[in-house]
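Peer 1: With the input below, show me the fold.
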Amino acid sequence: MALLVHEAAHGRHTCWDFGTGSSAAAEAATILEESRIETAQIGRRPGDRRWLRAASTTILLRDIPPTDDRWAAAGTAALILGRADAGILDSDEVQPVRDAVTNILGATTLDQLTEIWQLAHRTGDCDTDGMLELGRRWCAVLGIDPDNTTLPPRQPPGGADTGTAGTPAGSTTGRPAGGGVLRRAAGQVAGTVAVHDQEHARAQADAAQRAQQKAAARAAEARAQNQAGAAAAAVFGNTAVRGNGRAVRRARPNPRTRAATDAARAAARELARALRAAAYREPTDTVVDAPAPPGRLRARAAMSADAQRAAGQEPTAQPWRRTERRRHPHPPVHVGICVDVSPSVSSFADPIASAAWITAQATAWAGGTSATITFGAYVTAITRPGQPPAQVRLFDRENNTAGFPLAVDALDGALDLANPRAGARLLVVVSDGEFTDQDTTGGQQRLDRLLRTGCALLWPAPPGSTPLAGGQQVTLTDPSHSARLIARAATAALANHP
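Peer 2: Predicted coordinates:
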């Protein structure tokens, strides 16, 4: 494919005819044509550069003569350094050939030849006279008779075999002059180009893989958000949903409630104060210099501005200085409580119900939002976002443990727990972790997703429990401590939020 693109460039852009015979001028024009057509090709089709680079590794090893005379050095410079000026090769890649050619020709001669091939790059496809004239100038720089026909001829541009002549001007012996320095330098260039292209190909493959992974992650996140929104709509939409997510009980169960104790009310007020204190952000002061009021006038800067104006200059001094205070909004807190109501955690039912009431009241007073869900035979909304209950809602004991992933989805969808821009977020899970394999896998995936987005996780559990991985896991020997734990975790999540 690479050589095919090179030959296609000849087919499209080599329209001139250097005539019959093989004079030195025509031979030089043929050498110049190699980088000229590649310049035109990438100007028309920039994406072909990758193929022309690949082709150069073959062309360089095939076209560079084994001799080290001035004619061979000039031809090597045109083929390799000319491709660097064409944008096919990079300047650092061709440095070995540049050094070798400079040692043979000298820097002045190389500069003159560089000017000629750069002119060739700007020559039209069908400008035969222009190319032959450049060939004559090439010979003149090298001190060669442009009409000399003793040089071994190259094939016409675009031909199947384009070997560069390798005999010194005026000689017909064809004997090598030198130790193959040019070929070794060209081999170094070809090796470097191949290595760079391999590195570039690996980088492109890695970038494509990362882009694919990001696209897959975005698609997965979109599916998770849709799933969470649907779960929130179902759980908080005046229905109770079975833990397996398939059956929906349309009739809402009659809730059992009790009045909040004075201790619970005092705890709610204390938590609200703590949340407001954790949410407070100090304003930042910035000192600003300005050319005009308001602010404090600085005499030295004012005199500098007057002197600049007197000298007919545009004043750059800033005589006025003021302090600008910027207030930062307080981040809200979102607390979701997910409670297992199976018999194994029944001793936690009343303390957690009280903790849910305290959390709902306190976060509402502090400008935040909370919600509580139980899961067992059903996934049931206990306290709803933005609706702190007047009384403590008691939990129903259910002889099953299912629906944990659905409960997490519902809290996520209702409280935006997976949104890093939503403020400080906390998920509290009260359970012994004895789930089905399906719920364990699905629940862990959801917890991992929330943790990746910065949502804090608190898992208080009875002794002997097996909580899922992640977050802060606490073994509760006294269920009455649960409210204090939730309060501390919510305050810490808000205080740690940037």
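
Peer 1: C-alpha from now on. contacts and neighbour counts both.
Peer 2: Fine.

Peer 1: just the helices in the stretch 1-150 of the chain please.
Peer 2: Per DSSP state H, counting those that start in this stretch, the stretch 1-150 of the chain carries helices over the ranges 2-13, 24-44, 49-63, 70-76, 82-86, 95-105, 107-121, 128-142.

Peer 1: Looking at the ones you listed, which is nearest to Ala414?
Peer 2: Counting by Cα to Cα, Ala414 lies closest to helix 49-63 out of these; the figure is 51.6 Å.

Peer 1: To compare against the first, here's the next sequence to fold:
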Amino acid sequence: MSAHHHVQSPATTPEDDADLARWDDDGAPPAQPRSSPGAWLRVGAELGDRLVALSGRQDLLVTCRPGTRSGAPAAFFPTLGEVEFDAGLFAPLQPHEIHPRIVGDEERYPAAWGVFVHEAAHAAHSVWTAPAGANPRLVEAALLLEESRVEGAHLTRRPTDRTYLRTSARTLVMPDVAHPTLQGVEHAAAVAALILGRRDVGILDAGETQAVSDLCEKVLGADLLATLTRIWTAAHQCADHDATTMLAHAQDWCDALDIAAPALPVPEGLPDLLSGAVGVVMDSAAATDAADLAAQAAATSAMATRSRAQANDRAQQASRRRQAAATAKSVFNSGGATVNPDGTPAPHSNPVTGSRRPTSAEQSSASRLSRALRAAAYRERTEERTTSPTPPGRLNMRAALARDAQRAAGSVPTAEPFTHTRRRNSPTPPLRVGIAVDVSGSMRAACAPVASAAWIVARAAALTDPDSRTATIAYDRHLTALTRPTHRAPERVTQFHANGGSHNLANALDALDHGLELSRPGAGRLLVIVTDAQYTPDETAEAVTRVKQLTNAGCAVLQLTLTAKSRHLPGTTLLHLPQPSSAPAAIATAATTAIRRTR
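Peer 2: The predicted structure is shown next:
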């Protein structure tokens, strides 16, 4: 169709670089090149490095300079092992701005890279050569069919290059359509091969090529277009080395045109009609690519936003963990002092009034709870039974007879007569119980029963399992540890009063979570919050956030209330106790349930 073939024979004689030429002295200043040819040597060398991956060949040279010897934007010389590339395709970029060796740099010049990928496809798949003396018209037709064939073959190896091959179509096809060497029906057939052939190998979409398809069907007729379609479809299946088959398809192409062309009228202004139809195709493809690029950019932006949000969330979680560790360290100090949320001492706000020896009833309750916890933590031994054709194991006579019968029948014995039972002891889960008691002025009735319950639970846990731990924190705006997460049972009952103001449940929960590892599975975990939840909205929101984190981690959260005016903290299991004295029994029951449900 055009004199600008992308596969060139060695007949072209190399010329000196045009940019080195100078005008004769006619009184005018010498012409200045826009860029030095030497500056493009590096670009050509880096294109050659990338050509190895694109074509799978290591014996090729890439020359990049302003203008080409062949006159085409780029061309492949099979016998010379050279790909020449017009530096003008990179416009308006200058050589120092182009770095093809860097993967991803091609995104800044997609059209130029698409032409380069097209030539790489020729280098990889245009291996056949026409025999000496071949009809030039057949060779011309074969090279026309070769354009879409090599792109389809390249696409099977590198499907991600489809975007660049689409962008190259405008650069490669439009000049050939605007300045054709073929006329009339042959011109229309060549346009069909270049555009519809790319459609059939998956470079262009069917909807995008509808304008060319309709015009070619009108000019060529449905029968001839169907015949030509079968020819280029068959050429797409041709092997890279099979020159005979390619020339046979070219012969079929020429014969089909010779038979049908005389009877087909040529519309007036056909070149302009074909150029317009191809322009519509290219504009449609460009719009599709722009939409895809916008969608990809939107998806990338959304992913980046999501990644930043996740990173911020991880950073916030890490910050909260560090803050919780600092809070737990300051609260569970050895001196038993009351601390502010930032960990500084607040000695004048200590609610602890003293301690006393446990009563006989409290000691009995601790013993009963210890026995109940041991019973709840007990796990039956697991049994695993396996069979085998050979000892050790217990002989199963039915399976042994079945094996003898299989052997006597001449079949491969599959019965396994020996049974082995393996018993394993299941580990007893330890207990983790954290108690947070509100010591604001409205919670005076809970002081005595909660103090008793804290001692009973701590004593029972220590008697049950040496790995079990409990802790109790009294909170208003300050935090005070009533019992600490140690393996030793407290000797005395810590007494306290409730006359504080405000509430700092969130920091109390952070300290209990870190000190007892309430968020880590593998133990019976229970958090008890004794409060009427008469909080401000901000205090409630912070507390609910911590409660949700614990429940999501599998920790049971129980809220004990003593008055009818109490509010329910979302996420907790609410238990109303009209009699404050029943708090120890309620906490013991909840602890037993928590350890029983542990897996």
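
Peer 1: TM-score them against each other, please.
Peer 2: TM-score for the superposed chains, counting by TM-score structural alignment, normalised by the length of structure 1: 0.70, backed by 437 aligned residues with a Cα RMSD of 4.9 Å.

Peer 1: related to what we said a few turns ago, with distance to Asp478 of structure 1 and mean neighbour count as extra columns, can I get the helices of the stretch 1-150 of structure 1 in JSON lines?
Peer 2: Output for the helices of the stretch 1-150 of structure 1, formatted as JSON lines (distance: least, Cα to Cα, whole Å; neighbours: other Cα atoms under 10 Å):
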{"stretch": "helix 2-13", "distance to Asp478 of structure 1": "75", "mean neighbour count": "18"}
{"stretch": "helix 24-44", "distance to Asp478 of structure 1": "76", "mean neighbour count": "25"}
{"stretch": "helix 49-63", "distance to Asp478 of structure 1": "70", "mean neighbour count": "19"}
{"stretch": "helix 70-76", "distance to Asp478 of structure 1": "86", "mean neighbour count": "25"}
{"stretch": "helix 82-86", "distance to Asp478 of structure 1": "77", "mean neighbour count": "22"}
{"stretch": "helix 95-105", "distance to Asp478 of structure 1": "76", "mean neighbour count": "19"}
{"stretch": "helix 107-121", "distance to Asp478 of structure 1": "85", "mean neighbour count": "18"}
{"stretch": "helix 128-142", "distance to Asp478 of structure 1": "95", "mean neighbour count": "20"}
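
Peer 1: the inter-axis angle of the host helix or strand of Arg218 of structure 1 versus helix 95-105?
Peer 2: For Arg218 of structure 1, the host element (DSSP states H and E) is helix 181-235. Note on geometry: by axes from the mean of the first three to the mean of the last three Cα atoms, to 10 degrees, helix 181-235 of structure 1 and helix 95-105 are set 160 degrees apart in direction.

Peer 1: on that earlier part again, ok, which of the helices of the stretch 1-150 of structure 1 comes nearest Arg298 of structure 1?
Peer 2: Among the helices of the stretch 1-150 of structure 1, the nearest to Arg298 of structure 1 by Cα to Cα is helix 82-86 (56.4 Å).

Peer 1: how many other residues sit next to whichever residue in structure 2 pairs up with Ala407 of structure 1?
Peer 2: Using TM-score structural alignment, the partner of Ala407 of structure 1 in structure 2 is Ala508. When neighbours are counted by other Cα atoms under 10 Å, Ala508 of structure 2 registers 31.

Peer 1: With Val528 of structure 2 as the reference, measure out to Ala508 of structure 2.
Peer 2: Noted for Ala508 of structure 2: a distance of 12 Å to Val528 of structure 2, by Cα to Cα, to the nearest Å.

Peer 1: Find the residues that touch each one of the two.
Peer 2: Contact criterion Cα atoms under 8 Å, 6 or more residues apart in numbering; residues shared by Ala508 of structure 2 and Val528: Ala436.

Peer 1: could you list every residue that touches Glu380 of structure 2?
Peer 2: Counted by Cα under 8 Å, 6+ apart, Glu380 of structure 2 has contacts 425-426.

Peer 1: Can you tell me the SS state at it?
Peer 2: coil (DSSP: H, G, I helix; E, B strand; the rest coil).

Peer 1: counterpart of it in structure 1?
Peer 2: Using TM-score structural alignment, Glu380 of structure 2 sits opposite Glu282 in structure 1.

Peer 1: returning to that earlier point: output the contacting helices and strands for the helix holding Arg218 of structure 1.
Peer 2: helix 49-63, helix 95-105, strand 240-242, strand 378-383, helix 404-415 (3 or more Cα pairs under 8 Å, 6 or more residues apart in numbering; DSSP states H and E).

Peer 1: Now render those as JSON lines, adding distance to Ala194 of structure 1.
Peer 2: Formatted as JSON lines, those follow (distance: least, Cα to Cα, whole Å):
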{"stretch": "helix 49-63", "distance to Ala194 of structure 1": "7"}
{"stretch": "helix 95-105", "distance to Ala194 of structure 1": "15"}
{"stretch": "strand 240-242", "distance to Ala194 of structure 1": "62"}
{"stretch": "strand 378-383", "distance to Ala194 of structure 1": "62"}
{"stretch": "helix 404-415", "distance to Ala194 of structure 1": "51"}
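
Peer 1: quick one, which of these is nearest to Cys338 of structure 1?
Peer 2: helix 404-415 (6.8 Å).

Peer 1: how close does that closest one sit to structure 2?
Peer 2: For helix 404-415 of structure 1, the mean deviation from structure 2 after alignment is 1.1 Å (mean Cα distance after the TM-score superposition for structure 1).
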